[in-house]
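Visitor: Whatever this is, show me its structure:
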Amino acid sequence: MSTSPIEAEARAILADLTGVPDAHFHEGQFEAISTLVDARRRALVVQRTGWGKSAVYFIATLLLRRRGAGPTLLVSPLLSLMRDQVAAAARAGVRAVAINSANAHEWDDARQALANDEVDVLLVSPERLNNPRFRDEQLPALMGRIGLLVIDEAHCISDWGHDFRPDYRRIAELIRALPANLPVLATTATANARVVTDIEEQLAVDAGGVVTIRGSLARASLRLGVLELPDSRARLGWLLSHLGDLQGSGIIYALTVSAAEDTARLLRDAGHNVRAYTGRTDTDERAESELMLKNNELKALVATSALGMGFDKPDLGFVVHLGAPSSPVAYYQQVGRAGRGTDRADVLLLPGSEDREIWRYFATASMPDEERARAVLEALGSDPISTPALEARVNIRRTPLELLLKVLDVDGAVHRVTGGWVGTGQPWTYDADRYARIARARLDEEASMIEYQRTTECRMATLQRDLDDDTAAPCGRCDRCTTAWYPSSISEQAATEAAGSLDRVSVEIEPRRQWPTGADRLGITLDGAAVRGKIPEALRAEPGRAIARLTDLGWGGTLREIFAPGTPDASASPALLGAAIRVLATWGWSARPVAVVSVPSRSHPQLVDSVARGLAGAGKLPYLGSLELVNGGPRGSAGGNSGYRLAGVWDGFTVGPDLMAHLAQVGPGPILLVDDRVDSRWTLTVSALALRRAGATAVLPFALAIVA
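Guide: You can find the predicted model right below:
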């Protein structure tokens, strides 16, 4: 037993925190506290979710404060996590405040409280560390006062972590600037040996190294299982049949926003009290949904990975996955939401055949590209350029551009200042070897996730081994240690409802109403004048329709196969044409189209022509033919930003003389404009503009699929 003089004091704080007078520390908790308070050293704590990592830094904070130390700076990655941490701190008698994008109205009060020494813990996001005003005006003074630095969810520091964030790499610079005797604590529940080594190297400042406290990651409360079903219809049918049988309330994870929203809609239509929770969900609605789930006012949140680290509901009864995450580490992190304060929670994975395709998309989307990085560096100088202005100079969309800027900032090649970004002039080298290693690691993780699904051994032990936990042993509860604890049956009614939901068609194509920023800089003019501001109503498309998004659970699968690389062009199948006709039947337009025109397609000419002719025949409308390609047609590659995408299709289409004559013959009325798929919407916008200028009174865009 420890003989540290602070142990009794620490136990008293623990009793206040837990409300249990005779509360005892878990193995390793007091060791971590003593490392920080007695030894003033740096510690890495890798322990399972629910072990009590927050108790370590709250108790250490109070002990250090009582000994004259300054406040703790806690770097925390998620707003939902901050809300829980502030509430938990208050229960422990710790005065905690947060500064983040959701509470800007409270920043002045927080700064004043810090100045008055009335704050024990300041919570900030890693992104806040590079906010110019915070970084330049407030952080230096704060770093001179803090008594403890805490990095929560520290796996985000590492390139190898499942949720790596460029802003977290900046923390290593912060650590290097601290005095060697200022205690630092990094905590995570999801780190394998490679991630642990990476974090240790970033924390270490001297020969004393880092004290790593690592415990067993086994979760005694979780009952794991995997149920392989043939398709999305069966998986949704299972949910409809058995969601009500799962104990308590929980989380249903989906891999895409569309899948989460579609699943939530289906379950609500069947009478289940659920909500969708995704990156598209409004911030206030997210907070409301979290609270409703915590209060058991919902059966489940149907969520993407937007609901993850830090969400704390001790009695969460179940976690179900519709599709597998791309790594066992990410899966362990998500299932760790369940059973933190209960004896049992059910965890079931329903893998999908489309999982690998989705993994590939997200893996490639997050990797920096050398050519694009060079373009950004060439566009930046010593004068600040805002992100929107920079977007108009480089062919990169906003989200990947912001990610790339963060990477370049951490690499020292660019710097964020008031008003935007500047180049530093420092030499920069693209670390191809590092990114190749990361890519290989991601593939290994995907293979491990497949192995988790197929294993004949204990599920929990398999997850522990994937996190390099050498205490792995059979859990005695999962479907491999015993038998399948979950039913596999699907009621006929549920199967019918799921099939009906998956067969649902019609997604709105919102028309472009504004020219992109910087279009004039790219030489785009209309009648001799640069395009900027609003697109004139007389030249706009009307709201359009598509059968489905490529990411949808139902028709999305069929459309993904049609548009998959290597799939030969062919006429639309009767089923696909029938789905397109159903979209038109439910459109609800204010005026029926008078004719059909198609967008010329270089990749799917048979498909587009057959759909256009089929819709014309079904609607007893004349098919007037296709727009013509001019000036070589559309140019450039997909995936760039709006300005460059518009420039790529501008002056690429025209209304030829034959089509012009046909338009004159049909007279006034809306034109149904048919395309294969929609991504940026600029092809439809430019095509509609050409038709409007040729005399069409309105243009109704129709596409088979929406890419995003």
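
Visitor: contacts, neighbours, all on C-alpha from now
Guide: Will do.

Visitor: which other residues reach the helix ranked longest in the chain?
Guide: Taking DSSP state H as the criterion, the chain has its longest helix at helix 432-454. Outside helix 432-454, the residues that touch it by C-alpha atoms under 8 Å, 6 or more residues apart in numbering are 159-160, 226, 324-328, 363, 367, 459, 462-463, 466.

Visitor: Kindly recompute the last result at 10 Å.
Guide: 159-162, 225-228, 324-331, 349-351, 355-356, 359-360, 363-364, 367-370, 455, 458-463, 466 (C-alpha atoms under 10 Å, 6 or more residues apart in numbering).

Visitor: Show me which residues of it are buried.
Guide: Ile438, Ala439, Arg442, Leu443, Glu445, Glu446, Ser448, Met449, Ile450, Tyr452, Gln453 (16 or more other C-alpha atoms under 10 Å).

Visitor: ditto for stretch 240-248
Guide: Leu240, Ser241, His242, Leu243, Leu246.

Visitor: Give me the secondary structure label for Pro21.
Guide: Put simply, Pro21 is coil when judged by DSSP: H, G, I helix; E, B strand; the rest coil.

Visitor: Can you lay out the buried residues of stretch 240-248 as a markdown table showing distance to Gly625 and secondary structure?
Guide: Below are the buried residues of stretch 240-248 laid out as a markdown table (distance: C-alpha to C-alpha, whole Å; DSSP: H, G, I helix; E, B strand; the rest coil):
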| residue | distance to Gly625 | secondary structure |
| --- | --- | --- |
| Leu240 | 45 | helix |
| Ser241 | 48 | helix |
| His242 | 51 | helix |
| Leu243 | 50 | helix |
| Leu246 | 55 | coil |
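
Visitor: For those, could you give me CSV that also reports distance to Thr18?
Guide: What follows is the buried residues of stretch 240-248, written out as CSV (distance: C-alpha to C-alpha, whole Å):
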residue, distance to Thr18
Leu240, 38
Ser241, 39
His242, 35
Leu243, 33
Leu246, 29
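
Visitor: Would you do the same for the sequence below? I want to compare the two.
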Amino acid sequence: MTNADVTDPAALRASADSVLARLVSDPTGTARLREDQWRAIEALVADKRRALVVQRTGWGKSAVYFVATSLLRERGSGPTVIVSPLLALMRNQVEAAARAGIRARTINSSNTEDWDTVQAEVAAGEVDVLLVSPERLNNPDFRDQVLPKLAAATGLLVVDEAHCISDWGHDFRPDYRRLRTMLAELPAGVPVLATTATANARVTADVAEQLGTGAGTDALVLRGALDRESLSLSVLQLPDAATRLAWLADHLGELPGSGIIYTLTVAAAEEVTAYLRQCGHTVASYTGRTENADRQQAEEDLQANRVKALVATSALGMGFDKPDLGFVVHLGSPSSPIAYYQQVGRAGRGVKHAEVLLLPGREDEAIWQYFASVAFPPEELVRRTLDVLAQAGRPLSLPALEPLVELRRTRLETMLKVLDVDGAVRRVKGGWTTTGRPWSYDAERYAWVARQRETEQQAMRDYAGSTNCRMEFLRRQLDDEEAAPCGRCDNCSGARFSDKVSGAALDAARGELGRPGVEVEPRKMWPTGLAAVGVSLKGRIPEGEQSFAGRALGRLSDIGWGNRLRPILAAQAPDGRVPDDVVTAVVTVLADWAKGPGGWASGAPEAPPRPVGVVTVASRSRPELVGSLGARIAEVGRMPLLGTVEYAPEAMDTRISRTNSAQRVRALHAAFIVPPRLAEELVSADGPVLLVDDLSDSGWTLAVAARLLRRSGARGVFPLVLAVQT
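Guide: The predicted model follows:
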């Protein structure tokens, strides 16, 4: 392509259509760009403008940047840099680029061993497209050494899933705000493209404003109608989790092609996968806990239709591209209609019909509340963090900083990223430092974002209960001015799914969800940084002070026992005696535990002795629940109730931090004591004890209590709780 081609719109359009034909593997060469695709490409290649494309999933946003890349590279421009949030998205895009003869490479957390090679290839001009994860943008080495060179050489910058830039949106990611710096440092005349399918009017305006950083001109905004004519939306209200699972077992085979079953939690994804496999369905789990190699295999199996479905959390989200995906089922309702629209948009991209089905559950709102609890911290915690960094006089790593502030590590890291964007802190080699610049807490903005989350949750309740067009509802949530009844959803054309389930499937589902017992791994290492808060514990917990592996009746995030336990263990729940059905289930857990691998009744050569007594953990909020649970276990197991690990008198009013491990251990370390009478019982007991509590959310209460019991003479400690938080 010559410079004349760029100034001749007809010649440029012909070249663009030719690249598109290669991209979509069209041997006839008749493929043609959509009008807005062409407008975006023309703006990028001929006018070197900045553009924001807001179009529905499957519209072809990636075609815009791949075609533009090919045309710009032919003209001598540097490589395209694509900031892309997910590994699945990167893998799809590398494969798509290859079809168009475009050489694409990635730099992300899964290929660290390739980074030097990739950077050398970029420097040698051997790479047309470099995909980087947003987290790389604030890695000190990458930011200070690679990014300036990359910005200087970039021929086109692409920001994929650009709604992540805006904290007005449903999926704000602080690392994306680093793009402000890169945008400001791009040489004049370097085009920029931002793409998303999930931005309402406010998010669109925010992203467009940020795109203008350093450009001197407004960004071109191309926003299209968001209807997906292939999607048929439905909601099926079923009475409980077992019925929803049974429905899936009975009807999964009737859904078209292969698809995705979304769950709200990792635990639910694993439960559903296990159950559906038992029922003979070929499915695989895909969550944030899935190893990278297993994720890639699962993606390939779905692409090749070797599985009927992936049972996935939001870890399988933006950008996963399978044109013939036939269905998306949500087992549980996402908290945002915009996030829901994005996930259902995985289906029906290259087929005429795809089914989208929501199966809401009563546990959904509890899960929404949990995720809402990790919002931006209150001002006093932010100020405390800034003060600690200022006083340190040197960079502090996350492990070093965490013991000094009451925030869990993931929440602390997110907060620091926001402060970094705001200019209050900076990530450097060795950790984080304060910049000393003035900083103000934008309480009004954070409050607005919190209210927006509540509004989105109410919208999802309204969506599930609506008798009006469902696609129109979602489009209006995204401020689509062309929203109109779709004529395809269950409210427009009538229900397509029966709520009937077979007795066999329902019995099997109840058996799966009603099966109690979750292993509780013991803590084996003390958290780092305890010395900084005055506690002289570090390294590995001595084996003689550890507990054995424990058991819980269930996880609070389960769709089985979690649903039963959440109301009992909710913060506002009244204290009371343990219910009989819960006791019966706990007895089942104990029996299975005793006979299972490594259990005291397993007959294994290394099996520990049988517990000979019960000890409870003192509880401020639920003393009757914990006390009655310990007493019932002692009664059923014909063991003595030996006593309680109690609060020290001076610690009765001490607040036990529930934020991070170091702060929690600091408080617990001084809070508990083993009373003399209990110590005497432990010394005379001829075997280990069961340590009973209601809830384990971090494992540190059990670890500290077990250490005290072992140091007081207990020959072993088996923790037993009603629920674990994860």
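
Visitor: follow-up on the earlier one: how big's the offset between the longest helix of the first structure and the second structure?
Guide: The superposed helix 432-454 of the first structure is, by mean C-alpha distance after the TM-score superposition for the first structure, a mean 1.3 Å from where its aligned residues fall in the second structure.

Visitor: residues in the second structure aligned with that helix?
Guide: With TM-score structural alignment applied, helix 432-454 of the first structure matches the range 443-465 in the second structure.

Visitor: which residues of the stretch 501-650 of the second structure fall in helices?
Guide: For the stretch 501-650 of the second structure, the helices defined by DSSP state H, counting those that start in this stretch occupy 503-514, 561-569, 580-595, 623-637.

Visitor: So for Arg49 of the second structure, which of those sits nearest?
Guide: helix 561-569 (52.3 Å; C-alpha to C-alpha).

Visitor: list the helices and strands that closest one packs on?
Guide: helix 364-372, helix 503-514, strand 550-555, helix 580-595, strand 689-696, strand 717-724 (3 or more C-alpha pairs under 10 Å, 6 or more residues apart in numbering; DSSP states H and E).

Visitor: With distance to Val19 of the second structure and mean neighbour count added, can I get these in a markdown table?
Guide: Formatted as a markdown table, these follow (distance: least, C-alpha to C-alpha, whole Å; neighbours: other C-alpha atoms under 10 Å):
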| stretch | distance to Val19 of the second structure | mean neighbour count |
| --- | --- | --- |
| helix 364-372 | 43 | 15 |
| helix 503-514 | 51 | 17 |
| strand 550-555 | 52 | 26 |
| helix 580-595 | 62 | 17 |
| strand 689-696 | 57 | 25 |
| strand 717-724 | 54 | 26 |
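
Visitor: so how far is stretch 577-588 of the second structure from its chain's centroid?
Guide: 33 Å (C-alpha atoms, centre = their mean, to the nearest Å).

Visitor: can you check stretch 312-331 of the first structure too?
Guide: Counting by C-alpha atoms, centre = their mean, stretch 312-331 of the first structure comes out at 15 Å from the chain centroid.

Visitor: Stretch 25-45 of the second structure now?
Guide: On C-alpha atoms, centre = their mean, the centre of stretch 25-45 of the second structure falls 35 Å from that of its chain.

Visitor: buried sites along it?
Guide: Neighbour-count burial for stretch 25-45 of the second structure [16+ other C-alpha under 10 Å]: 31-33, 36-45.

Visitor: Which single one of the residues you listed is nearest to Leu302 of the second structure?
Guide: Ala31 (26.8 Å).

Visitor: Which residue in the first structure aligns with that closest one?
Guide: Under TM-score structural alignment, Ala31 of the second structure pairs with Ala23 in the first structure.

Visitor: give the contact list for that match.
Guide: Ala23 of the first structure neighbours (C-alpha under 10 Å, 6+ apart): Arg11, Ala12, Ile13, Leu14, Ala15, Asp16, Leu17.

Visitor: so the last one is in which element?
Guide: I take that to be Leu17 of the first structure. Per DSSP states H and E, Leu17 of the first structure falls inside helix 7-18.

Visitor: Measure the mean distance from that helix to the second structure post-superposition.
Guide: Helix 7-18 of the first structure sits 1.0 Å off on average (mean C-alpha distance after the TM-score superposition for the first structure).

Visitor: now the very next helix or strand once past that helix against helix 7-18, angle please.
Guide: Following helix 7-18 of the first structure in sequence order, the next helix or strand is helix 29-37 (DSSP H and E). Helix 29-37 of the first structure runs at 110 degrees relative to helix 7-18, counting by axes from the mean of the first three to the mean of the last three C-alpha atoms, to 10 degrees.

Visitor: Find me the equivalent region of the next helix or strand after helix 29-37 of the first structure in the second structure.
Guide: Once helix 29-37 of the first structure ends, the next helix or strand along the chain (criterion: DSSP H and E) is strand 42-46. Aligned using TM-score structural alignment, strand 42-46 of the first structure spans residues 50-54 in the second structure.

Visitor: mean shift of the matching stretch relative to the first structure?
Guide: Relative to the first structure, stretch 50-54 of the second structure is 0.7 Å off (mean C-alpha distance after the TM-score superposition for the first structure).

Visitor: Would you indicate which residues of that stretch are buried?
Guide: Arg50, Ala51, Leu52, Val53, Val54.
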